[in-house]
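> pasting the sequence and the predicted coordinates here, then a few questions.
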Amino acid sequence: MLIGSILAETATKFPDKLAIICGEDSLTYAELENASNCLANALIREDLAKGHNIAIYSANQTEYPSIFFGSAKSGGVLAHMSARFSSEELISVVNKTEIEALFVHSALADNVLSSRDKLPNLKRVIVFGAGVHAKGGAETLDQFLGDADNSSPQVDIKETDPFGITYTGGTTGFPKGVVVSHEARVIGSIRAAREMEIALTDIMCCSSPFFHIAGLFIWYQTGVMMGLTSVIMPAWDPIEFMDLVEKHKITAAFMVPTQINSVISHEALDQGRLKTLRYVNYGAAPTSLAQLKKQIASLPDVIWQEQYGQSEAGNLTVRSP
């Protein structure tokens, strides 16, 4: 199975179901499938598909999923740049990964454009986001897409082909790229669907960054495989999280320990507002016994399940308290 097939199969089963909600934006699975196909066909047209490295530099945004799946369908390799990269880290990663085209959210575009003279291999900068306009040699996502159609791209892709790069090890020097194949990350979602307590009726919250393996490959991608609606948070805020749970009746979330602590320690915590939240998967950092006890005491009806994994290996194990 290929990464692009995950979305294609779900869009066939649930074309009119909401796939993503992000602020005032929303897309059905059919709309997301069409958007990803347009992106893939534009990459193929511009000779930026199979055999080429491209990148996305963004927090969680509406356009992220279509760029992710579109790149996978094109046969290219998409590098996921941390929105927290310093200028030096960004320059190092773009150059060492030999990135030819970079999709960047408008909030981060100046970081790229101000360093353009230090990025000799970067041919295209494509900016997306509300009210965006081309500047400094960049182009908008709409300009890049042009007349690309939404038909399913015809590309010879093998399950063992690389399709993504995530970065790790930034605490011990410059970030190091981890290249992953379609096969490896599909297996990760199959395992997550089997081993985690995610239900086919869940509405998911995606609050952890898509540029991190847990937020994208293990959590969001598994939700797509299962045909779930994902509520996307561009930035973390405990009050916003509680508002979204109440508004959209969110039932499942992946969170890191600091996010959990900011909710259960908040003076505005109200179990009634979070009454639909039934399952929280957490990881990416250690959780102390004291915090675990506080989690269970604060939200006793929630199923708490911890996971461990690596950027290189994917999800390795899950465990309940």
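Structure received. Numbering: from 1, shown residues only.

> can we go C-alpha only for contacts and neighbour counts from here?
Noted.

> correct me if wrong: residue 261 contacts residue 293.
No. With contacts counted by C-alpha atoms under 8 Å, residue 261 stays clear of residue 293, the gap being 11.4 Å.

> which stretches in the chain count as helices?
Here the chain has its helices, by DSSP state H, at 3-13, 29-45, 64-74, 87-96, 109-113, 141-145, 182-195, 213, 221-226, 238-248, 257-264, 289-298.

> and the fifth one, what does it pack against?
With contacts taken as 3 or more C-alpha pairs under 8 Å, 6 or more residues apart in numbering; DSSP states H and E, helix 109-113 sits against no other helix or strand.

> tell me which residues in it are buried?
109, 111, 112, 113 (16 or more other C-alpha atoms under 10 Å).

> distance of the first one relative to residue 135?
Computed with C-alpha to C-alpha, to the nearest Å, the distance linking residue 109 and residue 135 is 9 Å.

> likewise the last one?
Using C-alpha to C-alpha, residue 113 is found at 9 Å from residue 135.

> hmm, back to that, what would the helices of the chain look like in TSV with distance to residue 163?
Output for those, formatted as TSV (distance: least, C-alpha to C-alpha, whole Å):
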stretch	distance to residue 163
helix 3-13	8
helix 29-45	13
helix 64-74	6
helix 87-96	16
helix 109-113	23
helix 141-145	20
helix 182-195	6
helix 213	13
helix 221-226	14
helix 238-248	31
helix 257-264	30
helix 289-298	36
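
> and residue 152, which of those helices is closest to it?
helix 29-45 (5.8 Å; C-alpha to C-alpha).

> if you count neighbours, what's buried in the closest one?
Neighbour counts over helix 29-45 (16+ other C-alpha under 10 Å) mark 29-44 as buried.

> more neighbours, residue 261 and residue 293?
Each of residue 261 and residue 293 has its neighbours counted (other C-alpha atoms under 10 Å); residue 261 has more, 17 against 12.

> for that one, which non-adjacent residue is spatially closest?
Nearest non-adjacent residue to residue 261, counting by C-alpha to C-alpha, 6 or more residues apart in numbering: residue 291, 7.4 Å away.

> how close does that neighbour get to residue 298?
Residue 291 is 10 Å from residue 298, by C-alpha to C-alpha.

> next one: residue 31
Between residue 31 and residue 298 the computed distance is 39 Å (C-alpha to C-alpha).

> ditto for residue 105
From residue 105 to residue 298 the distance is 36 Å (C-alpha to C-alpha).

> ok, residue 161 next?
Residue 161 sits 45 Å away from residue 298, going by C-alpha to C-alpha.

> likewise for residue 261?
Using C-alpha to C-alpha, residue 261 is found at 10 Å from residue 298.

> check it against this one:
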Amino acid sequence: MNLSKVLQINGDKYPDREALLFGEQRITYRQWNEQADHLARHLQQKGIQRGDRVVLMMPNLPDFAILYFAILRAGGVAVPINARFSREEVAYILEDCQAGGIFVHEKLFPSVAELAGMQPSRFHVKTGPAEGSWESLEDWKTSSPSGDPPWFDPTTLTGEDEVDVLYTSGTTGCPKGVRFSHSNLLTVGTMIAIEFEVNLGSRVLHMMPLSHSAPLHLMFVSAVIVGASHVFYPTFTPEVFLRLVEQGRITHFFGAPVAYLLSMGEPAFREADLSSAKYWVYGGSPLSKDQADAIADAFGKEKLVCVYGLTEAGPSGTLMHHRDYHEKSGSIGRRGALFTEIEIVDEQGQPCPVDRIGEIRLRGEGTMLGYLNRPEETMETLKNGWIYTGDLAFRDGDGFFWIVDRKKDVIITGGINVYPKEVEDALTSHPAVQEAAVVGLPHPTWGETVTAFMVPKPGANPLDEDGWLKEVRRYLAGKIAEFKIPGSVKMLTGLPRNASGKILKHRLKEIGTEADSYV
């Protein structure tokens, strides 16, 4: 079985069922299948063959879904990339994956317009009118492919064929391409359909970027598998989110924690009718217990689920239903999701005892084929079928897993390890702190100094950074060990994040290093 075949089957079984929705636009499963097939023939006319990679730089719109399957229908490999990438980043990916072509939305076109003359790709296509060397997607949609090439038979694709390449979020630098097979996606999509009861009557809202693994592989693919309806919106804003859930009778939504936190602060939140929701799913970055409790109280703990995973694992990992274990808010759960194993191991790869910090490793049928063009890094991450996540955690006496921090983010100050998440959780419990991130910055004496970047809540007492430092030291005294208390505090209006909501700690280190101050 392959994903292209799944869409063809659903086009036959549910021809008139609404599949893709955006504003007033409605596309049925039969139309989706037919349009993907039509564009696949254009791709083959351009020379796209089995295994060729095609880049998609598109926001969350029906065209994304149609083109994604058109690429698969032609035997190609889809490479969805972040809509916010710069020209240099797009050029890097086109070269890295040796793309046979690229599709770009017209609103994103100005940032990459010059690439047609710089890249050897076989075609460059944009939505809207043609421009220079860029062809028009609308022209492709309304014209028949010329010539009569030997059309590729998509039924010959197997579960082991490559289906897409996702580039990691690049929170620490240059992104890496992660390769997946049809079998990988069918596994994790089925996992979500079963775990979260995604079915024929479901209406799944896509507001998180479909260039990222959880929105694409979990929510999008699961909805395709069962023939559910997809509701699209290009970007997340709290007010639009609340309106779409209410008007669209949304049943399932996945968002980064910040999406829920921002929505709770909207004036319209109290009056919004969100009763259609069956599952609110969050993941992508850790939450403190206070934050997790606040979201559960606002959205309903009976519907809220925390998911933990890794792009390289599909993503697959763990999940925790707040309805069952509300007292364990802040944990990532006590079991692997369907088809997934999880362990915490030491440096020698041996399982850690209760309460001992080690590295999380994951194993399942959703696990990546490997990194693109990076065999050494593949071997470092993927060992004997296990994905070594780089996340440090421990398991408590009740069997629940608790993330401590990223292995690479551990701060070493005066020879002592400090785990930033512990400090961040303490900081965000302050009634005037909206969010906080902690990093280690170079220090001439201690090696690194614990540095907090904080965003105050609206209406908080105005303090300069020296004032906040004194307040932080006062507040944290007795809550955490003295050596963990930040030696420097920097105030921001917002923390830098990537499109999936993850905090860019390498950018914070750049900001802190530019300031070049030690306390």
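Noted; the coordinates are in hand. Given the structure is predicted, the values throughout are model-derived calculations rather than measurements.

> now the TM-score, please.
Overlay of the two chains. TM-score (TM-score structural alignment, normalised by the length of structure 1): 0.92; 316 aligned residues with a C-alpha RMSD of 2.0 Å.

> to residue 304 of structure 1, which of the helices of structure 1 lies closest?
Among the helices of structure 1, the nearest to residue 304 of structure 1 by C-alpha to C-alpha is helix 289-298 (7.7 Å).

> and the closest one, which stretch of structure 2?
On structure 2, the counterpart of helix 289-298 of structure 1 by TM-score structural alignment is residues 289-298.

> mean shift of that stretch relative to structure 1?
After superposition onto structure 1, stretch 289-298 of structure 2 sits on average 1.4 Å from its aligned residues (mean C-alpha distance after the TM-score superposition for structure 1).

> which positions within that stretch qualify as buried?
Under the neighbour-count criterion of 16+ other C-alpha under 10 Å, stretch 289-298 of structure 2 has 289, 291, 292, 293, 294, 295, 296, 298 buried.

> got it, and stretch 118-138 of structure 1?
Buried, per 16+ other C-alpha under 10 Å, within stretch 118-138 of structure 1: 119, 121, 122, 124, 125, 126, 127, 128, 129, 138.

> please compute how far that stretch lies from its chain's middle.
From the chain centre to the centre of stretch 118-138 of structure 1 is a distance of 21 Å (C-alpha atoms, centre = their mean, to the nearest Å).

> and residue 255 of structure 2? What does it align with in structure 1?
Using TM-score structural alignment, the partner of residue 255 of structure 2 in structure 1 is residue 255.

> chain neighbours aside, what residue packs nearest to its match?
residue 282 (4.9 Å).

> show me what contacts that neighbour?
For residue 282 of structure 1, the contacting residues are 254, 255, 256, 257, 304, 305, 306, 307, by C-alpha atoms under 8 Å, 6 or more residues apart in numbering.

> then residue 141 of structure 1?
Contacts for residue 141 of structure 1 were tallied using C-alpha under 8 Å, 6+ apart; they are 126, 127, 128.

> give me the neighbour count for the nearest residue to residue 200 of structure 1 once chain neighbours are set aside.
Distance criterion C-alpha to C-alpha, 6+ apart; nearest residue to residue 200 of structure 1, sequence neighbours excluded, is residue 226 at 6.3 Å. Residue 226 of structure 1 has 20 neighbours, counted by other C-alpha under 10 Å.

> show the contacting residues for residue 226 of structure 1.
Residues in contact with residue 226 of structure 1 (C-alpha under 8 Å, 6+ apart) are 10, 193, 200.

> what is the neighbour count of the last one?
As a burial measure, the neighbour count of residue 200 of structure 1 was computed by other C-alpha under 10 Å and equals 11.

> with the second one instead?
For residue 193 of structure 1, the neighbour count with other C-alpha under 10 Å is 19.

> check the first one too.
Neighbours of residue 10 of structure 1 under the rule other C-alpha under 10 Å: 20.

> wait, residue 1 of structure 1 sits on residue 160?
No. Counting by C-alpha under 8 Å, residue 160 is not a contact partner of residue 1 of structure 1; they are 9.9 Å apart.

> what do the two both touch?
Taking C-alpha under 8 Å, 6+ apart as the criterion, residue 1 of structure 1 and residue 160 both touch 182, 183.

> check contacts around the nearest residue in space to residue 50 of structure 2 that is not next to it in sequence.
In space, and not counting its chain neighbours, residue 50 of structure 2 is closest to residue 75: 4.3 Å by C-alpha to C-alpha, 6+ apart. Contacts for residue 75 of structure 2 (C-alpha under 8 Å, 6+ apart) come out as 48, 49, 50, 51, 52, 152, 154, 157.

> do that again at 7 Å, thanks
For residue 75 of structure 2, the contacting residues are 49, 50, 51, 152, 154, by C-alpha atoms under 7 Å, 6 or more residues apart in numbering.

> now which residue in structure 1 aligns to it?
Using TM-score structural alignment, residue 75 of structure 2 pairs with residue 75 in structure 1.

> cool, residue 428 of structure 2 as well?
Aligned by TM-score structural alignment, residue 428 of structure 2 pairs with nothing in structure 1.

> how far away is residue 428 of structure 2 from residue 476 of structure 2?
Residue 428 of structure 2 sits at a distance of 11 Å from residue 476 of structure 2 (criterion: C-alpha to C-alpha).

> between the two, which has more neighbouring residues?
In terms of neighbours (other C-alpha under 10 Å), residue 428 is the more surrounded of residue 428 of structure 2 and residue 476; the figures are 22 against 19.

> and the more buried one, how far is that from residue 293 of structure 2?
Distance of residue 428 of structure 2 to residue 293 of structure 2, computed by C-alpha to C-alpha: 13 Å.

> do residue 9 of structure 2 as well
Residue 9 of structure 2 sits 42 Å away from residue 293 of structure 2 when distances are taken as C-alpha to C-alpha.

> just residue 191 of structure 2 next, same as before
Relative to residue 293 of structure 2, and taking C-alpha to C-alpha, residue 191 of structure 2 is found at 26 Å.

> ok so, going back, out of the buried residues of stretch 118-138 of structure 1, the closest to residue 241 of structure 1 would be?
residue 129 (21.8 Å).

> can you put the buried residues of stretch 118-138 of structure 1 in JSON lines and add distance to residue 213 of structure 1?
JSON lines is the format used below for those (distance: C-alpha to C-alpha, whole Å):
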{"residue": "119", "distance to residue 213 of structure 1": "26"}
{"residue": "121", "distance to residue 213 of structure 1": "26"}
{"residue": "122", "distance to residue 213 of structure 1": "24"}
{"residue": "124", "distance to residue 213 of structure 1": "25"}
{"residue": "125", "distance to residue 213 of structure 1": "24"}
{"residue": "126", "distance to residue 213 of structure 1": "23"}
{"residue": "127", "distance to residue 213 of structure 1": "23"}
{"residue": "128", "distance to residue 213 of structure 1": "22"}
{"residue": "129", "distance to residue 213 of structure 1": "23"}
{"residue": "138", "distance to residue 213 of structure 1": "28"}
